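S.K.: need coordinates for the following:
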Amino acid sequence: MLKFTRSLVIATALSGSVLSAGFVAPVLAAETERREATIMVSGEGEATIAPDMAVISLVVVRDAETAGEALSANSAAMTEVLADLKGQGIADKDLQTTDFSIQPKYRQENKPDGTYEAPVIVGYTVSNGLTVRVRDLAQLGTIIDRSVKLGVNQGGGISFTNDDPQQTVEAARKQAVEKAAAKAKTLTEAAGVKLGRVVEISENFAQPMPQMYAAAPMAKRMDESVPIASGENRYTVTVNITYAIEQ
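M.R.: Model prediction:
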């Protein structure tokens, strides 16, 4: 009876070993597959293009003793500005009101004992901002000049951009892929291994920061023209490629 029990224990142990081996084998195979030899490289491509559109900020600010008076004065000036811009060919879709506000103006005086009087409203400021997309850059200086004459007294920031930069981005993207592929070829040849299939590819696209310029000072002579230099926009794409290394 003792011999039978010992044989049963040994058989069970052996059976357990075989069963465990059956579960371990797939796990090891999966780990081997995940540990495929790879090489990851990156390439950066860039392309430039002259801007074909400018975005400018025009602001009309008016002060008055009452909110109604300030609003009326502001609205009258902005109405003239809008009419003039449309008369110069700026489409409605390229005109957008931004940052409209009505703010009270306070006065607070010191008392003889060093304390302060309660603030008193002495007037109101109405600010009405307008974002304008100018698609004909030759008009830009004239638009700024005429807007200032019609009552724009703040703003003037200019950003140069492109309406449709897709072809330029594509050129930068292709250049980035070519650079990454060339880098992978150089590395694998130097290491004495063979480059395999593409395992993964991704990109990072850096939207160019618009070129910002300050408009001419509002106090300048009205018969002078605003000088404008548009420069160029640079679009950058970084591509990351992971290749398998053939054994």
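
S.K.: can we go C-alpha only for contacts and neighbour counts from here?
M.R.: Will do.

S.K.: so Thr242 makes contact with Val41?
M.R.: Yes: assessed by CA atoms under 8 Å, Thr242 is found in contact with Val41 at 6.4 Å.

S.K.: center of this protein - which residue?
M.R.: Computing the C-alpha centroid of the chain and ranking residues by CA atoms, centre = their mean puts Gln207 first, at 5.2 Å.

S.K.: excluding chain neighbours, give the residue nearest to that one in space.
M.R.: Tyr235 (6.5 Å; CA to CA, 6 or more residues apart in numbering).

S.K.: that neighbour reaches Ala47, doesn't it?
M.R.: Yes: taking CA under 8 Å as the definition, Tyr235 is a contact partner of Ala47 at 5.5 Å.

S.K.: could you also give me the structure for this second sequence? I'd like to compare it with the first:
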Amino acid sequence: MKLLVYISLVLLAAVADCQAGKSLPPAKLTVSSNVRLEKPADEITLSLSIETQGDSAEKALVHNNETMQKLIRTLQTEGLIKSEYHTGQFSIQPVYTPYPKNPPSDFKQSIIAYDVTNSLTIKTQRLELVPLLIDAAAKAGVNQVSNLSFGIKDPHIYRSEVIAEATAHALQDAQVLADSAKVTIVRVLDISLDQPPEIMPRPIHGIQYAAKMANSTLFLETPDIELSANVKLVFEIK
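M.R.: You can find the predicted model right below:
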């Protein structure tokens, strides 16, 4: 657990007013507490890409579809269920003849083939399956694994814990400050909580898993994901 606590103190001392009978605003003590907790990731997302080429768009597409169906069957054999994957980006691009070193003035490129790229996005909480899925995917014809990241499926599960931690520290710090300043806390005037920051998945860099790595065994260590809360309390003091 990582904890960072930031404290700001605003102490407004009462000053005698020259106008008799006018009420003065109460003296205030303001404390802010920022707490960051780390929780283990319980979800992983990754993309599997298949790229095929053919001398016609139809041939490249048929080959790609066949490889994708083989991939899906392979992943299902390893235990992946339909709700844990969906198709992603898809593209067909023509491949042109390269320019010669010294092309003639009337040189024109022509289409010599077509590239088809299709991807499958996996999102699962069964982290133990991922190394098996990647190994199986490489054997099924996947060219690349990308966008691999860890996250927390429902960060709200831990939200109350982080808020309670931040509030407890703010109360504790306020009491220490009041005791040190020889003042008394009367009551809480205001409590505010910052909007929670978006929990960004933690990407895993450097994962380029090509078919030539089909005999490799991948080990993934589950990282911790940071959650935070910032609480501000305003007290009346005397």
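
S.K.: tally of neighbours for the residue nearest to Gln207 of structure 1?
M.R.: Number of residues near Tyr235 of structure 1 (other CA atoms under 10 Å) recorded here: 23.

S.K.: quick check: the corresponding residue of structure 2 for it vs Val31 of structure 2, distance?
M.R.: Taking TM-score structural alignment, the alignment pairs Tyr235 of structure 1 with Leu227 from structure 2. Look at Leu227 of structure 2 and Val31 of structure 2: by CA to CA, to the nearest Å, they are 20 Å apart.

S.K.: determine the longest helix present in structure 1.
M.R.: Secondary structure of structure 1 per DSSP state H: the longest helix is helix 2-34.

S.K.: list the helices and strands it packs on?
M.R.: Here helix 2-34 of structure 1 touches no other helix or strand, going by 3 or more CA pairs under 8 Å, 6 or more residues apart in numbering; DSSP states H and E.

S.K.: over in structure 2, find the residue span whichever helix or strand comes after it aligns onto.
M.R.: Per DSSP states H and E, the first helix or strand lying C-terminal to helix 2-34 of structure 1 is strand 38-49. Strand 38-49 of structure 1 corresponds to residues 28-39 of structure 2 when matched by TM-score structural alignment.

S.K.: return the mean post-superposition distance for that stretch against structure 1.
M.R.: Its matched residues in structure 1 lie on average 2.4 Å from stretch 28-39 of structure 2 after superposition (mean CA distance after the TM-score superposition for structure 1).

S.K.: chain center to that stretch: distance?
M.R.: 23 Å (CA atoms, centre = their mean, to the nearest Å).

S.K.: equivalent analysis for stretch 130-147 of structure 1, please.
M.R.: Distance, centroid of stretch 130-147 of structure 1 to centroid of chain: 23 Å (CA atoms, centre = their mean).

S.K.: re the thing from before, gap between the residue nearest to Gln207 of structure 1 and Pro208 of structure 1?
M.R.: 6 Å.

S.K.: mean shift between the longest helix seen in structure 2 and structure 1?
M.R.: Among all segments of structure 2 classified by DSSP H, the helix with the greatest residue count is helix 156-180. On superposition with structure 1, the mean distance recorded for helix 156-180 of structure 2 (mean CA distance after the TM-score superposition for structure 1) is 2.0 Å.

S.K.: start and end residues in structure 1 for that helix, please.
M.R.: By TM-score structural alignment, helix 156-180 of structure 2 lines up with residues 166-190 in structure 1.

S.K.: quick one: contacts for Glu43 of structure 2?
M.R.: When contacts are counted by CA atoms under 8 Å, 6 or more residues apart in numbering, Glu43 of structure 2 touches 123-127, 150-153.
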